[in-house]
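Chemist: With the input below, show me the fold.
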Amino acid sequence: MARVQTKSGGGSRSKVQIPQVPWDQVRAAPVVLVSGPESFLADRAIQAVRSEMREMSSELEVHDVDAAAYTSGELMTIASPSLFAEPRLIRVSGVEKASDAFLEDAKRYVAETAEDTTLVLRHASGQRGKALLDLVRSGTGNGIEVVCAEVKKDADRLAFVQAEFRRLGAQATPGAMRMLLAAYSGGLGELAGACAQLVTNTGSRITEDEVERATEGRVETNGFKVADAATAGKAADALVLLRQALSTGVDPIPILVAINMKVRAMARVYGARGASGQLAKELGMAPWQVERAQRELRGWTEEDLARCVDAGAETEWLLKGGSRDPEYALERYLLRVARRGRDR
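Modeler: This is a model prediction of the structure:
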């Protein structure tokens, strides 16, 4: 059943009257709109459509169209019936930069789609092509939409890693996944590659030891070791770890990010009541993240946490150009966290 949503923006309101499916549940349809800025998930979705159609017919014809460089009539020519009526997949990239000719032809095509043909429209962001998107979302063309929103939250990245290991037939401990996220804080493609490499090298059971060996030397892993010592109140240990990391050329920013993540997790959990599973859903965290933050909160007050959250924001500004000595700013913040929000 189609999930109907109302979207608003810029004073206008429109209804989405086609199914909106997750990237890993995409299926072939007359029109598949792949929207949103997360290119890795979009590529995965488009590849899944091709794989499904290829399984259905080895005679599948695949055509790639650049919407920005499109010339009038091209889409109709590709979609016109052939002598042997092979199924077709037409993949259109860059719809957010489409030429006027493409937008006009695409609207005509969606109003009367060709048989045995799937048109995939990739639209990353922006208002260009909105009329075409609204037409597809209205139900014209009997399409579906795959929304590939940018993955930013820790909980969403964790869910992605969990899904990757399931897809690869492997299991990883919570600590191993946490270390992996810390070590690969870039794009999802890099993270997916790391998951696949771990499974290839170590098998279907992934522990913290395997991740530590695989990520040895990555700067973000060091950041979490520093953060663990700081939130545990081990000021001297945290300072030694920080100086060791900085002396080997580690950038201060990933270390700051690691400390801030832990402090903010503690602030979110502070005062919350209930089982870790229930709190995880309410707070957008994993159960193990909730449990760890609860353990680390011992000895902290709400005022302590508030001071550290403010100090973390100030330190971020200092590290991004507000100070001539970012390493000193990070040391000062580290000690404040280790001393439960107090300067001394």
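
Chemist: from here on, contacts and neighbour counts on C-alpha atoms
Modeler: Noted.

Chemist: quick one: the helices in the stretch 1-150 of the chain?
Modeler: Secondary structure of the stretch 1-150 of the chain, counting by DSSP state H, counting those that start in this stretch: helices at 39-56, 74-79, 100-111, 130-137.

Chemist: out of those helices, nearest to Ile90?
Modeler: Closest to Ile90 of those, according to C-alpha to C-alpha: helix 74-79, at 8.0 Å.

Chemist: What is the distance between the closest one and the centre of its chain?
Modeler: 34 Å (C-alpha atoms, centre = their mean, to the nearest Å).

Chemist: Here is a second sequence; please produce its structure as well for comparison:
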Amino acid sequence: MTDVPPLVLISGPEQILAERAAASTIALLRESDPEAELIRLEAATYEAGELQLHTSPSLFGGSKILLVRDLDEGREDLIADLVGVVGAGLSDATLIVLHKGGVRGKKALDALKKAGARVIDAPAIKSDRDKSAFVTNEFRVAGRKVAPDAVRALLEAVGKDLRELAAACKQLVDDTEGLVTAEVVARYHGGKVEATGFRVADAAIGGNLPEALRLTRHALASGLDPVPIVAVLASQLRQIARVATAGRGGSGQLAKQLGMAPWQVDRARRDAQGWNGERLGRAIQAVAAADFEVKGGGRDPVYALERAIMTITAERNG
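Modeler: So this is what the prediction gives:
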């Protein structure tokens, strides 16, 4: 027997979490009945009466798993059929419904909840703090440990898309052994041009103009647009300002207060050395001007980016 109820609602916009929840629910059901028939229904192509057809008792017996995807995109036929099936009750079938959010399909959502459906949340993961926690958990579930600086390196190298992060974590789990360090991440992902923007920012904020310009020109030659480099510069300068004005406290405490990851707090504290409020303010203003120019407000985006870098390093060095 399984403890999965006949009705399961997976609600939220983060698709990788929703798909994992659906897959794990199906796996649990098939532990008790390996022959359970899986029927997938897409809201966009649903035809009236399909749910009733698939939930009616079969002459040959056997249980069914009905997976309804993207209820929030469904037409009235699907909403009405779902309300009807839920109200009539299910026999030898489990209904799993995925809904990305919003008010569309509310009548069906209310019917599912009123009937006692198990609700599994798939909330959006947007903040760097939450994405750091996601990466850390990927390794924990796989029985591996990952260093905090490796989490940072992975986010910087791979980007913020959860699917890409999950795939990168799996590759590192499959291809390496022991503690996953920043050096290990760099060996597998450090060559990606996305990572270069963060190295440019590290060099510029640290006051190393030759290295910042060398990395910038390498990034541009590799095909990276000036816009994301400016965005990283702006983000890291703002983090320095936020952490510097947040007062004292442990990294974890400030991270929670500021919506950042603990490693970001540690980095901002380290980067803040050598800066004061006035020079940091001028650097932020220079990056804001560069942001306007690289997004179409100026004639030469590359010149705007390099000028911002020169201003940052000059302010850092006093």
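
Chemist: Quick TM-score on the pair, please.
Modeler: The TM-score (TM-score structural alignment, normalised by the length of structure 2) is 0.90; 315 aligned residues with a C-alpha RMSD of 2.3 Å.

Chemist: ok, back up a step: kindly reformat the helices of the stretch 1-150 of structure 1 as JSON lines containing mean neighbour count and distance to Val219 of structure 1.
Modeler: As requested, the helices of the stretch 1-150 of structure 1 are exported to JSON lines (neighbours: other C-alpha atoms under 10 Å; distance: least, C-alpha to C-alpha, whole Å):
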{"stretch": "helix 39-56", "mean neighbour count": "17", "distance to Val219 of structure 1": "24"}
{"stretch": "helix 74-79", "mean neighbour count": "16", "distance to Val219 of structure 1": "48"}
{"stretch": "helix 100-111", "mean neighbour count": "18", "distance to Val219 of structure 1": "45"}
{"stretch": "helix 130-137", "mean neighbour count": "18", "distance to Val219 of structure 1": "42"}
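
Chemist: For those, give me CSV that also has distance to Arg339 of structure 1.
Modeler: As requested, these are exported to CSV (distance: least, C-alpha to C-alpha, whole Å):
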stretch, distance to Arg339 of structure 1
helix 39-56, 41
helix 74-79, 65
helix 100-111, 60
helix 130-137, 53
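
Chemist: Figure out which of those is closest to Asp325 of structure 1.
Modeler: Here helix 39-56 is closest among the helices of the stretch 1-150 of structure 1 (C-alpha to C-alpha), at 36.6 Å.

Chemist: Off-centre distance for the closest one?
Modeler: With C-alpha atoms, centre = their mean, you get 18 Å for helix 39-56 of structure 1.

Chemist: Find me the equivalent region of it in structure 2.
Modeler: Counting by TM-score structural alignment, helix 39-56 of structure 1 falls onto residues 15-32 of structure 2.

Chemist: average gap between that stretch and structure 1?
Modeler: Mean deviation of stretch 15-32 of structure 2 from its aligned counterpart in structure 1 after superposition (mean C-alpha distance after the TM-score superposition for structure 1): 1.4 Å.

Chemist: The counterpart of Ala68 of structure 1 in structure 2: neighbouring residues, count only.
Modeler: Taking TM-score structural alignment, Ala68 of structure 1 has Ala44 as its aligned residue in structure 2. Residue crowding around Ala44 of structure 2 was assessed by other C-alpha atoms under 10 Å; the count is 14.

Chemist: now Ala44 of structure 2: how far from Pro13 of structure 2?
Modeler: 17 Å (C-alpha to C-alpha, to the nearest Å).

Chemist: before we move on, what about Val230 of structure 2?
Modeler: Distance from Val230 of structure 2 to Pro13 of structure 2, by C-alpha to C-alpha: 29 Å.

Chemist: Between the two, point out the one with more neighbours.
Modeler: Legend: neighbour count by other C-alpha under 10 Å for Val230 of structure 2 and Pro13, higher for Val230 (25 against 18).

Chemist: Could you say which helix or strand holds the residue nearest to that one when sequence neighbours are not counted?
Modeler: In space, and not counting its chain neighbours, Val230 of structure 2 is closest to Asp291: 6.2 Å by C-alpha to C-alpha, 6 or more residues apart in numbering. Taking DSSP states H and E as the criterion, Asp291 of structure 2 maps to helix 277-292.

Chemist: show me what contacts the spatially most central residue of structure 1?
Modeler: Taking C-alpha atoms, centre = their mean as the criterion, Val151 is the residue nearest the geometric centre of structure 1, at 2.2 Å. By C-alpha atoms under 8 Å, 6 or more residues apart in numbering, Val151 of structure 1 lies in contact with Glu38, Arg157.

Chemist: Which helix or strand contains it?
Modeler: Going by DSSP H and E, Val151 of structure 1 is not part of any helix or strand.

Chemist: That one -> structure 2?
Modeler: Aligned against structure 2 by TM-score structural alignment, Val151 of structure 1 finds its counterpart in Ile125.

Chemist: Relative to Val146 of structure 2, how far out is that match?
Modeler: For Ile125 of structure 2 relative to Val146 of structure 2 (C-alpha to C-alpha), the value is 20 Å.

Chemist: Lys192 of structure 2 too?
Modeler: 20 Å.

Chemist: which of these two has more neighbours?
Modeler: Val146 (19 against 16).

Chemist: Let me know whether the more buried one touches Val180 as I believe.
Modeler: Yes: under the criterion of C-alpha atoms under 8 Å, Val146 of structure 2 makes contact with Val180 at 4.6 Å.
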